[in-house]
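A.B. asks: From the sequence below, what's the structure:
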Amino acid sequence: MATAAFEDIAETLEFLDDWEERYRHVIELGKAMPPLDDSFHVPAYKVEGCASQVWLRPMLTKERFDFQGDSDAMIVRGLIAILHALYSGLTPAEVLKVDALAEFTRIGLKDNLSAQRSNGLRAMVGRIRDLAEAAA
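C.D. replies: As a prediction, this is how the structure comes out:
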């Protein structure tokens, strides 16, 4: 159950020839994200379990799930942008049905991340699922 925005990213990554180009695209996705105001770079929004500094600010209702995110690492910021494309606009109940790690495997990203980045991705997905459960 992937959103149209996520499918657009998947198609672009599939079109790119090598992983260096794909990583560049992921970084560009992160650069294109709106910045998270510094006032949200606080422990309440920090995601534990990431090697990089990561913050996710929930912006959700019972009807729609959304969040803002930021990281001090550009590749992680790109992963946040992809997670945003995967989840934004779904209901909290729909968020809980998404297998993000399977989607990242399908587009080849999970298998091409370092162990630390994979752990961070799992931590971000865990935080998103926790937020969705609380809102559902």
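A.B. asks: Only C-alpha atoms from now on, for both contacts and neighbour counts.
C.D. replies: Noted.
A.B. asks: ok, residues contacting the helix or strand hosting L29?
C.D. replies: Counting by DSSP states H and E, the element that carries L29 is helix 19-32. The list of residues contacting helix 19-32 from outside it, by Cα atoms under 8 Å, 6 or more residues apart in numbering, reads 13, 16, 74-82.
A.B. asks: so where's the longest helix in the chain?
C.D. replies: helix 115-135 (DSSP state H).
A.B. asks: Can you give me the distance of the residue lying farthest from the centre of the chain to Y23?
C.D. replies: For the chain, the residue at maximal distance from the C-alpha centroid (Cα atoms, centre = their mean) is D17, at 22.8 Å. In this view, D17 and Y23 are 11 Å apart by Cα to Cα, to the nearest Å.
A.B. asks: same question, I107
C.D. replies: Taking Cα to Cα, one finds I107 at 12 Å from Y23.
A.B. asks: please give me the structure for this one as well, since I'd like to look at both together:
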Amino acid sequence: MTTLEQMIDDFAFLDDWEDRMRFVIELGKALPDLADEDKSADNKVQGCASQVWLATSSGNGADPVMTYRGDSDAFIVRGLVAIVLAAYSGKTASGVVEFDAIDLFKQIGLLEHLSAQRANGLRSMIQRIREEAARRLV
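C.D. replies: Here you go, the predicted model:
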């Protein structure tokens, strides 16, 4: 899977909005499929126009390392999921809570080009990830 730093570097070379969207779709195609058993009602993200699922696991301790897996039934949204997973997965729970990926989407020039519905879905995904991390802090 592509690292967040690689994604940021790749976006920096893409001036055209259409090129950025093609890259988002490619990131989505490269995202590993989520197992069918993880596509449950509990893992479904509310507030997304497309179907989006997020599965969470964490290590042990007071500030565990968080691991996220996700999927969507829409190509562009699947790419957005890939970016969000790269931003949050592998961070400690406190690091997840502190990091706001909306700023990342502004930095790579995607946020202003998302429809209101997609931007709301993105915010719902990020909120869910941060809330799950906060619950695991002891």
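A.B. asks: hmm, back to that, how far does the helix holding L29 of structure 1 sit from the chain's center?
C.D. replies: Relative to its parent chain, helix 19-32 of structure 1 has a centroid offset of 13 Å by Cα atoms, centre = their mean, to the nearest Å.
A.B. asks: Would you mind giving the residues in structure 2 matched to stretch 36-50 of structure 1?
C.D. replies: Mapped onto structure 2 using TM-score structural alignment, stretch 36-50 of structure 1 covers residues 34-48.
A.B. asks: contacting residues around the most centrally placed residue in structure 1?
C.D. replies: Nearest residue to the geometric centre of structure 1 (Cα atoms, centre = their mean): L83, 2.4 Å. Residues counted as contacts of L83 of structure 1 (Cα under 8 Å, 6+ apart) are A100.
A.B. asks: That one: which element?
C.D. replies: helix 74-87.
A.B. asks: quick check: angle from that helix to helix 115-135?
C.D. replies: On the basis of axes from the mean of the first three to the mean of the last three Cα atoms, to 10 degrees, helix 74-87 of structure 1 is oriented at 40 degrees to helix 115-135.
A.B. asks: which part of structure 2 lines up with stretch 6-15 of structure 1?
C.D. replies: Under TM-score structural alignment, the match for stretch 6-15 of structure 1 is residues 4-13.
A.B. asks: Buried ones in the matching stretch, by neighbour count?
C.D. replies: 4, 7-8, 11 (16 or more other Cα atoms under 10 Å).
A.B. asks: returning to that earlier point: how far apart are the longest helix of structure 1 and its match in structure 2?
C.D. replies: Helix 115-135 of structure 1: mean distance to aligned residues in structure 2 after superposition is 0.5 Å, counting by mean Cα distance after the TM-score superposition for structure 1.
A.B. asks: What is that helix packed up against?
C.D. replies: helix 92-97 (3 or more Cα pairs under 8 Å, 6 or more residues apart in numbering; DSSP states H and E).
A.B. asks: burial of G90 of structure 2, as a residue count?
C.D. replies: Residues near G90 of structure 2, counting by other Cα atoms under 10 Å, number 17.
A.B. asks: let me redo that: S115 of structure 2
C.D. replies: Neighbours of S115 of structure 2 using other Cα under 10 Å come to 10.
A.B. asks: now for it: what does it line up with in structure 1?
C.D. replies: By TM-score structural alignment, S115 of structure 2 lines up with S114.
A.B. asks: is it true that W55 of structure 1 lies in a helix?
C.D. replies: No: counting by DSSP: H, G, I helix; E, B strand; the rest coil, W55 of structure 1 falls outside a helix, being strand.
A.B. asks: Fine, thanks again, bye for now.
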